[in-house]
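**Student:** curious how this folds, go ahead:
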Amino acid sequence: MNTAGTADVPARTGLDLTPFRGLRYDPDRVGSLSAVTSPPYDVVVRPDGLLHLESADPHNIVRLILPQATTPGTRNDQAAATLRRWISEGVLRIDPEPALYVYEQLDDEGMVQRGVIGALRLSEPSEGVVLPHEDVMPHVVADRAALMRATSANLEPLLLTYRGDGSASGATAVIERTAARPPLFSTTTEDGFSHRLWAVTDPADLTEVRTDLAGRQALIADGHHRWATCLRLRAEHPSPSPWDHGLVLLVDTARHPLRVRAIHRLLHQLPVQKALAALGDSFRIRSVDGPLPGALSALSAAAAEGNAFLLAGDGTFHLVDRPSPDLLARTVPADRPEAWRTLDATVLHAALLDHVWRIPDVPEHIAYIHDTAATVAKAERDGGTAVLMHPVREEVVRDLASQGVTMPRKSTSFGPKPASGLVLRTLDH
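**Tutor:** You can find the predicted model right below:
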């Protein structure tokens, strides 16, 4: 069985997290665990990052989460065949008994993040158990769904957060006790993060975690498209089935606050000077000195006073702020809370992309990139425009999500994100 129950757990109106038999790399069959991991599929900076990861080890997880072939169907079939081959060859092995997995990330500055990985029962946003905070792009959901259908697997976990009461009890107590034991493995990836994983199989521990989480609500921090994909595929399979659950990492942000960073936009077909000229007098435009850290400081200062963006791609930086009230009144929908109407992402998409620049939100025109320097470098190399964003505060995200209001897609980047390739979940038995 892929999932397993534990001792009696109270009826739950909140999170329903169950153990599963994890599919994990055999350390003796790969060069190193760090060489087979990857950032989440949508964080890999293509094509440079993808090629780097593919060459790191022939069994790197990107060959499953971002298979490369000429057509989507061929890519997905290739990923499914690769997964089956790695399992048959023993490169990936399924754990002998169901478990929840405690996962720890530690960066080189001493920041520790711990959470628990499990199979979470899926729920619709209307149920108020798992709250999305961003819109999704239908073509991405369709792409991820096709890959998941082909592989019958959860290839990487979503990142969800919840707010505990700050006490060392329940799930927190189990996580801390478990982290004091020797881990299943420990590895350090090239980004400087060390990763450790433990299996929790004791029935009493499993019950303690599940009982604690049963009354809690979670926010999707990273993985909106994967969550939407899981919901789509659940509807395609008669219940009960393994498709009723999705693979998640749950982190208590009362104990381990996440970092919130911006996701930047790369406008492939819009040169910087053309972008600036189109603004007219609808924004204030100022040149700011580099290098990049100094320009980002100027963006931060401007963002504290209102909507602000940093444009780059022509070898310098241009601070764009103080949008015209008339422009905002004409372009930003008025039927949403003020916190939503004043988001930088809202103003960018409603006023700039849709109205001023008239750029369709499709991959041919817009790329979403997490790495700031990479966004600027690609814009300079390709002759496009990098639109650098300032991050949104977590409290704003959670407040809007609790109201059922979703932000424009790719508005935030919570982290650190779980590495892909540490534990997978199969769905075919």
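**Student:** rest of the way, CA atoms for contacts and neighbours
**Tutor:** Will do.
**Student:** which strand in the protein runs the most residues?
**Tutor:** strand 112-121 (DSSP state E).
**Student:** chain center to that strand, what's the gap?
**Tutor:** Relative to its parent chain, strand 112-121 has a centroid offset of 14 Å by Cα atoms, centre = their mean, to the nearest Å.
**Student:** please give me the structure for this one as well, since I'd like to look at both together:
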Amino acid sequence: MRFTLRRRKRVADAVGDLPRARTSPEQLGHAGVEIQSFRGWHIAPNRVQDLTARYATPWNQHAAPGENSAAETANVLRAWQRSGTLVPDREPAMYVYQQTGPRGAQRGLLTAAHLDSRILPHETVRPERVEGITNLMRIGRCNLDPLLLGYSGGRRTTVTLSAVVREQRPIVDVLASDGQRHGLWRLDDRAAQLEIASELRSLSAFLADGHHRRLAARQYRRELYAAGYGPGPWDSVSALLVDVRQSPLTLGPVHRVLPYVDSRTALSRAARWFHVAQLTGPITHWVRALHESVPYGPAYLVVTPREVFLLTEPDPALREAALGHVAGPLRSMHATILDNAVMRSLWDVDDAEVDYEPSATRAVRQVREQGGVAVLLAAPGQTEIHRASSAGLQLPHRTAAFGPKPHPAMLLRTIER
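**Tutor:** As a prediction, this is how the structure comes out:
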């Protein structure tokens, strides 16, 4: 049942002809979020509906391992730039981004945030994924999807963003395949930029999405400074800053897909420690049963290629044995129990063998088509996350998904002078 992944090869630093300097990064320890404008690349107007409507981008395949994958992605990106599929703005700007639709509404500032800003992470990361994204940054010299940052209290910023949307025409306006409408506006008024920057400089931000991308950007910066390069665009990362008082973030679950686990063995082992009940009917019935069970304790849906089972009432002895090393506020979280007591202790699954999928439908489809096991779970509560954060703890990897996430094709930030 074990499956060993080959160690991913580290790629040589491809910094090319960037200007050199004998300096090291200054850890500024910003009290808030430090932002600046940048010259963005966006999809040409004649290609917008075709490409952004279906979330097709050459740079969002960064999860694939290996140097070849990163090189191919970077080559496609450069080809889009040469062909005019991606067009650059003439001057640096900040941008207003808005989306509305069935996944939720959101309006925020799309900008470059300094890596030493006061950005508060909430979950752990997988080192191999950080390395994979860093590798793509080395070769492609670009940021990937923007970080999703939540902040509270930016009244002047909110007023300015609203005025831009009300008074200007968007440079991109597209209806995506999932029913979400996405718009992008330029904010190039220098006085407004300075006012917003001043306000955000006094506020901290919660890192809702992008933990791996942020650490990859920091790693890439360290490599450049170690190689003799001074301050530059690599000191910042693209980010969407959202005032959560105006656009509250949603909180959803992140399901686990275990493609190399034998379903019979997994269920046999789980039955020794959980109450197991087989379910029938459509996925909506399964999810309803899951949420009805969650208030009474840990509950999970185990989906095999042909069947689905509800796991509840875990044996306290299993939890005690598997969670002895886990800090108190995390011990009751269902994702912590699943990762430690079930996947590691019962099923002997390594982190590198797990695929994470926010969509229950896609997780089930993957198992039905390719085999293995999917484990569906409920999202943690805001109280649980706040309790862990207040104790200075980070949640297990991919415990929850904050959203709605920004469209990956709306704007690209390159890391070049």
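**Student:** where does the TM-score land?
**Tutor:** The TM-score (TM-score structural alignment, normalised by the length of the second structure) is 0.86; 384 aligned residues with a Cα RMSD of 2.2 Å.
**Student:** what's the average distance of the longest strand of the first structure to the second structure?
**Tutor:** Here the mean offset of strand 112-121 of the first structure against the second structure after fitting is 0.7 Å, by mean Cα distance after the TM-score superposition for the first structure.
**Student:** residue range for that strand in the second structure?
**Tutor:** With TM-score structural alignment applied, strand 112-121 of the first structure matches the range 105-114 in the second structure.
**Student:** tell me the residue furthest from the middle of the second structure?
**Tutor:** residue 272 (35.2 Å; Cα atoms, centre = their mean).
**Student:** trace that one over to the first structure, please.
**Tutor:** In the first structure, residue 272 of the second structure lands on residue 281 (TM-score structural alignment).
**Student:** find the nearest non-adjacent residue to that match, please.
**Tutor:** Closest residue in space to residue 281 of the first structure, ignoring its immediate chain neighbours: residue 324 at 7.9 Å, by Cα to Cα, 6 or more residues apart in numbering.
**Student:** show me what that neighbour aligns to in the second structure.
**Tutor:** If you follow residue 324 of the first structure across to the second structure using TM-score structural alignment, you land on residue 315.
**Student:** what ranges do the strands span in the stretch 51-200 of the second structure?
**Tutor:** Counting by DSSP state E, counting those that start in this stretch, the stretch 51-200 of the second structure has strands at residues 86-88, 94-100, 106-114, 119-120, 147-151, 172-175, 181-187.
**Student:** what helix or strand is the match of residue 272 of the second structure on?
**Tutor:** Assigned by DSSP states H and E, residue 281 of the first structure belongs to no helix or strand.
**Student:** residue 388 of the first structure touches residue 303, doesn't it?
**Tutor:** No - counting by Cα atoms under 8 Å, residue 388 of the first structure stays clear of residue 303, with 11.6 Å between them.
**Student:** for the counterpart of residue 190 of the first structure in the second structure, which residues are in contact?
**Tutor:** Using TM-score structural alignment, the partner of residue 190 of the first structure in the second structure is residue 177. For residue 177 of the second structure, the contacting residues are 53-55, by Cα atoms under 8 Å, 6 or more residues apart in numbering.
**Student:** now the first structure: which of these match?
**Tutor:** Using both residues aligned by TM-score structural alignment, their matches' Cα atoms under 8 Å, the first structure keeps none of the contacts from the contacts of residue 177 of the second structure.
**Student:** buried only: go through these for me.
**Tutor:** Buried members of those, counted by 16 or more other Cα atoms under 10 Å: 53, 55.
**Student:** now, which of the contacts of residue 177 of the second structure sits nearest residue 181 of the second structure?
**Tutor:** Minimum distance to residue 181 of the second structure across those is 9.1 Å, recorded for residue 53 (Cα to Cα).
**Student:** from residue 417 of the first structure, how far out is the spatially most central residue of the first structure?
**Tutor:** The residue lying closest to the centre of the first structure (Cα atoms, centre = their mean) is residue 222, at 2.9 Å. Applying Cα to Cα, to the nearest Å, the value for residue 222 of the first structure to residue 417 of the first structure is 8 Å.
**Student:** hmm, residue 339 of the first structure is touching residue 396, no?
**Tutor:** Yes - between residue 339 of the first structure and residue 396 a contact is recorded at 7.4 Å, counting by Cα under 8 Å.
**Student:** count the neighbours of the equivalent of residue 333 of the first structure over in the second structure for me.
**Tutor:** Under the alignment (TM-score structural alignment), residue 333 of the first structure pairs with residue 324 of the second structure. Neighbours of residue 324 of the second structure under the rule other Cα atoms under 10 Å: 11.
**Student:** tell me who's in contact with residue 324 of the second structure.
**Tutor:** Here residue 324 of the second structure is in contact with no residues (criterion: Cα under 8 Å, 6+ apart).
**Student:** doesn't it fall inside a helix?
**Tutor:** No - applying DSSP: H, G, I helix; E, B strand; the rest coil, one finds residue 324 of the second structure to be coil, outside a helix.
**Student:** roughly how far apart are it and residue 282 of the second structure?
**Tutor:** 37 Å.
**Student:** quick one: residues contacting the corresponding residue of the second structure for residue 25 of the first structure.
**Tutor:** For residue 25 of the first structure, the aligned residue in the second structure is residue 43 (criterion: TM-score structural alignment). Going by Cα under 8 Å, 6+ apart, residue 43 of the second structure touches 51, 85-87, 409-411.
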